[in-house]
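J.: Below are the sequence and a predicted model for it; my questions follow.
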Amino acid sequence: MLDANLKTQLKAYLEKVVQPIEIVASLDDSAKAREMQELLGEIGALSDKITVVEDNAANVRKPSFSINRPGSDIGVRFAGIPMGHEFTSLVLALLQVGGHTIKLDEAVIEQIRNLDGDYEFETFISLSCHNCPEVVQALNAMSVINPRIKVTTIDGGVFQKEVEERQIMAVPMMFLNGQHFGQGRTNVEEILSKLDTNASVRAAAELNKKDVFDVLIVGGGPAGAASAIYAARKGIRTGVLAERFGGQVLDTLAIENFVSVTETEGPKFAVALEQHVKAYEVDIMNTQRAAKLVPGKVSEVHTESGAVLKAKTVILSTGARWREINVPGEKEYRNHGVAYCPHCDGPLFKGKRVAVIGGGNSGVEAAIDLAGIVSHVTLIEFGAELRADAVLQRKLRSLKNVDIVVSAQTTEIHGDGKKVNALSYTDRASGEAKRVELEGVFVQIGLVPNTEWLKGTVALSRHGEIEVDARGQTSVPGVFAAGDVTTVPYKQIVIAVGEGAKAALSAFDHLIRSGDEEEVVADAKQAVAV
């Protein structure tokens, strides 16, 4: 199972284990069980602190295994073989159950310890899902901190019957005590906010106590991170208010065009962004959503939790989200056949028929990826021709299980009340209505800026983007904007980073020229001295 290189790396990690670990395997006679047995045997041979035993109890999924701390209630379970994107989750589980330090803020750890209740989580994942590991690792860490939290990670590709029975058509999908809890990329703080009902009230109270920021950045994607770094380096009081640090990058798989980084993945890039920001004196306020901007000499940003933050300058970098097609059935069957991430959810449609809506690069790339998993792909494009790069179009047209439909307007997504079973579109050339029988629809038609909360406050384009000048200045003095949320063309990470840096420099220049020169310079000198 593990090649020599992986074994060497894992052995080095396992040297950090300080307490004994018992791995308990529950196996059947399947091929997957034999693979699991081989993997666990290899892991056990890498450390004298690890013992591997079998216990084929009747009340657990097979094949599965638990990683336990003997003499305690601490343990996590994997139903499936955590390789691919989940190999890191396996390594962290071994380290954390083995007593290695869990890298969370002490306040968060204390909040987890104080949860009063018994929680049994089941998380369905696919090994190709790049959003799943964060959920798995968050829940595993929580279960080690508080043994009343029990967690099982389930590979949907191995337990397909259970996936069908529960109508799971998107991952990661979480269940708590048998009831649906949530889906999509989720971190510890977001999970805690749902479990600890008073958390948002306490968080709002803490935010209200904060002093006025010199610059407050709303949004934690590449533009927001760059703004924070450039502002903090000026020695001014800098804060970042983010719904989830990393933003849309977290939903991106391969990044191969960020200058100086030959290849990386979105989640890894997001972690690097956050680590870089944390290297400076930046107040990061995560899992907080902005609800209102009140401009002024000292502007106010109101959050959905009820907090009010004050700042002399504000940088808006709230990014964008997947654009919806807004037809009947889309919302009703979201996560029940309607999906937006082919990398995450594609494996759940193995052997089935799907449609991809959108003929740009994203849509064609999705169709190519899905063609290797599903039985058939129908790509539907509104325009008269595909808009993707020529090399992608050539690859798409070479695939025998792909149909391309152009000049087609999607009109409805149909279902049986539980999941998708068809899609209707109108041939724009003939006006003829057509129907495609299928089991899944992947929407890939671009992005929409997150600016609904800013309407009537700053000038927006007809597409909802924040209008900015060459310095990143919005229509409101002292309020700047950067990244995908603005009118700046070409929505690329490298451009967002540059625009974020520019906005921070412009905000600093505004502070210098707005009459607070002595105060700003004094604060900066004091910060540098410290």
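T.: Cool, the structure landed. Numbers count the residues shown, from 1 in each chain.

J.: CA only for contacts and neighbour counts going forward, please
T.: Noted.

J.: Contacts only, for residue 287.
T.: Contacts for residue 287 were tallied using Cα atoms under 8 Å, 6 or more residues apart in numbering; they are 189, 190, 242, 243, 244.

J.: next up, a second structure to put side by side with the first:
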Amino acid sequence: MLEATLKKQLQAYLEKVVQPIEIVASLDASPKAREMEELLKEITSLSAKISYREDGNATRKPSFAINRVGTDIGIEFAAIPLGHEFTSLVLALLQVGGHPIKFDEAVIEQIKNLDGDYVFEAFISLSCHNCPEVVQSLNSMSIINPRIKVTTIDGGLFKDEVESRQILAVPMMFLNGEHFGQGRMSAEEILAKLDTGAGKRKAAELSKKEAFDVLIVGGGPAGAAAAIYAARKGIRTGVVADRFGGQVLDTLAIENFVSVKETEGPKFAVSLEEHVKHYDVDIMNLQRASKLEKSGQLFEVTTEDGAVLKSKSVILSTGARWREINVPGEKEYKNHGVAYCPHCDGPLFKGKRVSVIGGGNSGVEAAIDLAGIVEHVTLIEFGNELRADAVLQRKLYSLKNVDVIKGAQTTEVLGDGKKVTGLVYKDRASGELHTVELAGVFVQIGLIPNAEWLKGTLELTPHGEIEVDARGETSIPGVFAAGDVTTVPFKQIVIAVGEGAKASLAAFDYLMRLPTEETDAVDMEAKAA
């Protein structure tokens, strides 16, 4: 099953297993069970510390558990974890086998101290690029604290269960049988939901920090670039972010970042964070800013949890999020047929009829991708022409299971109370309403800047973007902004990185020109050298 090169790489990794582990399979007579058995026996043959047996006692078949012999530490997969989840499988083998888990000590201690029994079910698809972080986070937590039990379930393998539980978006997590959350989540985010007092404790801790020279709000490409450029100047640099990586975490293919032929968003985000951590940067993750104000000679950024961070200058790089169509039914059926990530959720609609809203590059790309999975795609574009690149349009129109409707306004998402059943659109020329029966609606109509919390604080455009000058400075001296949240045109990763670097250099220039008493007698010129 595994290619020779991949098998050789896996064998090298398995040399890091220090404690004996046992793979216990529960199989049925299905072809997928035979495929799973073949994979597991191949893995077993690669290490003397791994044994294999079948017992058939698991609730879901086919499935398997990876257990540390003589302990209650184990991880369960009701899946054949290949594709995006192969890394999750490798990590599970290594970590159950005693390889260290790379969490901060504070996070590990917090996981150990969780009081209670937690049974997680994580529904995923093998094509979902957001799912591995959830799977790997939960698996690592279960090894640290054996009272946490985790089963990863491939929705494509257990379609009846997916249908009965109305799962139309992945990753989807259940805790002790109740819905817990969906979408990409790190271990820290999962912990924050489990340990409800952690937010206030963290806020109190953050508020004690000394003032930064530059505080960057946002951890996407723009924020990462700003942090690197600031730290290289030798000044005290902090990054406060809702989630480090930003919208890049939700991006699948990246093929236009200069010098990198192709990569995936999550991998790119990991590289960003590793690069930032190479320098002396204080990263404060899972902290959403709620207020910016000036207090004396310092700026204060307050988070939703109540932390107050002080700094001599600020760079705002809070990015943007998916724009919603804001019609009846959209919010009611979000994650129950209304989706925003075709790569993640597309496989859940295999053999069904879906719609894509939006005729730009993202919408047309989504329609092309979905056409290879679903029965039929209806693309609805508000304008009279598609806005996607010509090469994408040619590909779209070559597909026999795609209809394109232009000059149409989506007016309502229909459902039966549990899931999407269709949508209504209006012909903008005639005003006539039409109903399309379908199971899923994928919204791809652009971005909204994450700047609502700054209304009344600094100058924003009518579209909510932060007004910046050629140096990235906002209407408030000492406050700079970069990336998709600003008025800079063309929302691209490479542009955001450049704008982040520029804003950081401008902030450093601002700091150098402050009166000496406002810089605590720090010789900024010397630091620049």
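T.: Received, thanks. Worth saying up front: this structure is predicted, and the values here are computed from it rather than measured.

J.: Tell me the spacing between the spatially most central residue of the second structure and residue 220 of the second structure.
T.: For the second structure, the residue lying nearest the average C-alpha position, counting by Cα atoms, centre = their mean, turns out to be residue 249 (3.8 Å). In this structure, residue 249 of the second structure lies at 9 Å from residue 220 of the second structure, with Cα to Cα, to the nearest Å as the measure.

J.: what do the two both touch?
T.: Common contact partners of residue 249 of the second structure and residue 220 (Cα under 8 Å, 6+ apart): residue 269.

J.: hang on, the earlier thing: could I get the contacts of residue 287 of the first structure in CSV, plus columns for neighbour count?
T.: Conversion of the contacts of residue 287 of the first structure to CSV gives the following (neighbours: other Cα atoms under 10 Å):
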residue, neighbour count
189, 17
190, 16
242, 23
243, 19
244, 21
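
J.: So which of the residues you listed is the closest to residue 298 of the first structure?
T.: Ranked by distance to residue 298 of the first structure (Cα to Cα), these are led by residue 242 at 20.0 Å.

J.: pretty sure the closest one contacts residue 283?
T.: No: the criterion here is Cα atoms under 8 Å, and residue 242 of the first structure misses it with residue 283 at 10.8 Å.

J.: Remind me which helix or strand residue 426 of the first structure belongs to.
T.: Assessed by DSSP states H and E, residue 426 of the first structure sits inside strand 420-427.

J.: mean deviation (superposed) between whatever helix or strand comes next after that strand and the second structure, please.
T.: Per DSSP H and E, strand 420-427 of the first structure leads on to strand 433-437 as the next helix or strand towards the C-terminus. Average distance, strand 433-437 of the first structure versus aligned residues of the second structure after superposition (mean Cα distance after the TM-score superposition for the first structure): 0.4 Å.

J.: Quick check: buried residues in strand 433-437 of the first structure?
T.: Within strand 433-437 of the first structure, the residues scored as buried using 16 or more other Cα atoms under 10 Å are residue 436.

J.: now residue 100 of the first structure, nearest residue through space, not along the chain?
T.: Counting by Cα to Cα, 6 or more residues apart in numbering, residue 17 is the residue found nearest to residue 100 of the first structure once chain neighbours are left out, at 6.0 Å.

J.: Next, the angle from the helix or strand containing residue 379 of the first structure to strand 433-437.
T.: Using DSSP H and E, the secondary-structure element containing residue 379 of the first structure is strand 376-380. Taking axes from the mean of the first three to the mean of the last three Cα atoms, to 10 degrees, one finds that strand 376-380 of the first structure is oriented at 150 degrees with respect to strand 433-437.

J.: Strand 376-380 of the first structure packs against which elements?
T.: Helices and strands touching strand 376-380 of the first structure, by 3 or more Cα pairs under 8 Å, 6 or more residues apart in numbering; DSSP states H and E, are strand 353-357, helix 361-371, strand 402-405.

J.: Tell me who's in contact with residue 151 of the first structure.
T.: The contact partners of residue 151 of the first structure, taken as Cα under 8 Å, 6+ apart, are 76, 77, 120, 121, 122, 123, 139, 140, 143.

J.: Check which helix or strand the closest residue to the third one other than its chain neighbours maps to.
T.: Distance criterion Cα to Cα, 6+ apart; nearest residue to residue 120 of the first structure, sequence neighbours excluded, is residue 150 at 4.6 Å. Element membership of residue 150 of the first structure, judged by DSSP H and E, is strand 149-155.

J.: That strand corresponds to what range in the second structure?
T.: The alignment of strand 149-155 of the first structure onto the second structure (TM-score structural alignment) covers residues 148-154.

J.: List the contacts of the strand holding residue 379 of the first structure.
T.: 351-359, 363-364, 367, 370-371, 401-406, 408, 410.

J.: Average separation of it from the aligned part of the second structure, please.
T.: Overall, strand 376-380 of the first structure averages 0.2 Å from its counterpart (mean Cα distance after the TM-score superposition for the first structure).

J.: Show me what the very next helix or strand once past that strand is packed up against.
T.: Remark: after strand 376-380 of the first structure, the chain's next helix or strand is helix 390-397, criterion DSSP H and E. Helix 390-397 of the first structure sits against helix 361-371, with contacts defined as 3+ Cα pairs under 8 Å, 6+ apart.

J.: ok, now with 6 Å
T.: On a contact count with 3 or more Cα pairs under 6 Å, 6 or more residues apart in numbering; DSSP states H and E, helix 390-397 of the first structure meets no helix or strand.

J.: average offset between the following helix or strand past the strand holding residue 150 of the first structure and the second structure?
T.: Toward the C-terminal end, the helix or strand that comes next after strand 149-155 of the first structure (DSSP H and E) is helix 160-165. Its matched residues in the second structure lie on average 0.3 Å from helix 160-165 of the first structure after superposition (mean Cα distance after the TM-score superposition for the first structure).

J.: helices or strands up against the longest helix along the second structure?
T.: For the second structure, the helix with the greatest residue count under DSSP state H is helix 493-512. Counting contacts by 3+ Cα pairs under 6 Å, 6+ apart, helix 493-512 of the second structure packs against helix 221-232.

J.: elements contacting the helix or strand following the helix it packs on?
T.: With elements assigned by DSSP H and E, the helix or strand that comes after helix 221-232 of the second structure is strand 237-240. Strand 237-240 of the second structure makes packing contacts with strand 214-217, strand 281-284 when contacts are defined by 3+ Cα pairs under 6 Å, 6+ apart.
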